[in-house]
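Chemist: need a structure here:
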Amino acid sequence: MKILDSKGRLFGKVSILDLGAALVIFLVIVGIFLVPGKSGSSTIAQVINKPIEVDVIVRGLGVLDPESLIRQFEDTKKTNIVIRNQPAGEFGIKKVQTIPRTTLVPQQDGTVKALPDPSPQAKFYQDMIITLGGDAQVTETGAVVGQQKVKIGTLIELEGKEYNFNTSTIAVRVLK
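Modeler: Okay, here's the model as predicted:
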């Protein structure tokens, strides 16, 4: 008896094409259920929520009464944040540090000093560092807030009842 007949059947009973199809189906089932890999596991289960602190810098914010804005931060102690045009929730305002506006003034001996800016419009511009605190998902690649990664350089928009302005992230700390 021949192993392969003229119609492509093994021992006259089973078609080679049917056998090949059955083998492919069997290998797919083995690949799905028996071979380990990340494709079947959920990445959400591996994410840990931890408290973080984010320092943001505000440069040249035009405001009529800077002291009133700082008092508002201290009174409400919270702000809404927007990252990459996506609302990312509410963070607490832990600390506001004002930075005095200065201008470089050359001295007679050739050195340069940073002195308070004497221009009349300088009183309407405020520089500050704001420390924000809240919870984030901490992954291998960093902190994620509202489905957006937060790293140094990330632009964060702060939004409150009477303000809305952009800041730049200068530090991210994961607390324990």
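
Chemist: Only C-alpha atoms from now on, for both contacts and neighbour counts.
Modeler: Will do.

Chemist: Helices of the chain, start to end?
Modeler: In the chain, the helices defined using DSSP state H lie at 16-33, 66-76.

Chemist: Second input sequence below; structure requested for side-by-side comparison:
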Amino acid sequence: MADSPASRPRGWSLVDAGAAVAVLLAAAGVIWSPKLSSAVAKATGDLRPVKVMVDVRGVPVADPGALISAIETERKVAIVIRNQPHGTVAIQKLIPLQSRLVALQPNGSVVTAIDPNQAVFGRFDARFVLEGQGRRSEGGVVFGNQSLKIGAPVELEGKQYRVQGVVTDLQVGEG
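Modeler: Below is the predicted model of the structure:
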């Protein structure tokens, strides 16, 4: 008598192997997810206060003074690192920056003066001092689940503005 298909042991097909790989990848994604790693870092005390300075230069604005007042009133900003939103962080301080003109004199000396065109043409130049939580890594400071270094471009967004800036300083405090 021949073996019936129901009595033979069933082997693994290509579809079964693909489903098993998909389940393993999904489990690995859950284990290594950024939110979970942030929760683990928070639970282990690995997160530290991080101060990030971002310089924003040359943004055309009709009324720079009003924009500065609005930013100081909000006291927080949404940060976007490498085109990925990473939540809001507190603004510790906003420092208006002034452009300076430099002129070389015939005798070899250098003379500098505040650029009068900055007020006339309504340009916004400022340094944002931001406070958040992060951790130190081999590749820099992990802030908002992204490795952040001096020179990295970021976007800052508030209720009335969205500006692009560059990280100019990172300071990791003690937890």
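
Chemist: mind checking how far the residue positioned nearest the centre of structure 2 is from K149 of structure 2?
Modeler: The residue lying closest to the centre of structure 2 (C-alpha atoms, centre = their mean) is I81, at 3.4 Å. Distance of I81 of structure 2 to K149 of structure 2, given as C-alpha to C-alpha, to the nearest Å: 11 Å.

Chemist: ok so, going back, ignoring the adjacent residues along the chain, who's closest to the residue nearest to the centre of structure 2?
Modeler: In space, I81 of structure 2 comes closest to V154 once its chain neighbours are excluded; the distance is 5.0 Å by C-alpha to C-alpha, 6 or more residues apart in numbering.

Chemist: per the alignment, the one you found corresponds to what in structure 1?
Modeler: Correspondence of V154 of structure 2 to structure 1, assessed by TM-score structural alignment: I156.

Chemist: Could you pull up the residues touching P106 of structure 1?
Modeler: Residues in contact with P106 of structure 1 (C-alpha atoms under 8 Å, 6 or more residues apart in numbering) are V112, K113.

Chemist: How about L101 of structure 2?
Modeler: Shown in contact with L101 of structure 2 (C-alpha under 8 Å, 6+ apart): T112, A113, I114, D115.

Chemist: For those, give me TSV that also has distance to G173 of structure 2 and neighbour count.
Modeler: Compiled in TSV, the contacts of L101 of structure 2 are given as follows (distance: C-alpha to C-alpha, whole Å; neighbours: other C-alpha atoms under 10 Å):
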residue	distance to G173 of structure 2	neighbour count
T112	36	10
A113	36	11
I114	35	11
D115	36	13
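
Chemist: now structure 1: which of those match?
Modeler: For these, the contacts that are reproduced in structure 1, applying both residues aligned by TM-score structural alignment, their matches' C-alpha atoms under 8 Å, are T112, A113, I114, D115.

Chemist: Tell me the helices and strands packed up against the longest strand seen in structure 2.
Modeler: Longest strand of structure 2, by residue count under DSSP state E: strand 123-137. Judged by 3 or more C-alpha pairs under 8 Å, 6 or more residues apart in numbering; DSSP states H and E, the packing partners of strand 123-137 of structure 2 are strand 48-60, strand 84-96, strand 140-143, strand 162-172.

Chemist: circling back to that earlier point, show me what the residue nearest to the centre of structure 2 aligns to in structure 1.
Modeler: Using TM-score structural alignment, the partner of I81 of structure 2 in structure 1 is I83.

Chemist: Tell me if I'm right that that match and E159 touch.
Modeler: No. I83 of structure 1 is beyond contact range of E159, at 11.1 Å (criterion: C-alpha atoms under 8 Å).

Chemist: hmm, back to that, the match of V154 of structure 2 and T43 of structure 1: what is the separation?
Modeler: Counting by C-alpha to C-alpha - I156 of structure 1 and T43 of structure 1 are separated by 26 Å.

Chemist: More neighbours: which of those two?
Modeler: Neighbours per residue (other C-alpha atoms under 10 Å) separate I156 of structure 1 from T43, with I156 holding more: 22 against 10.
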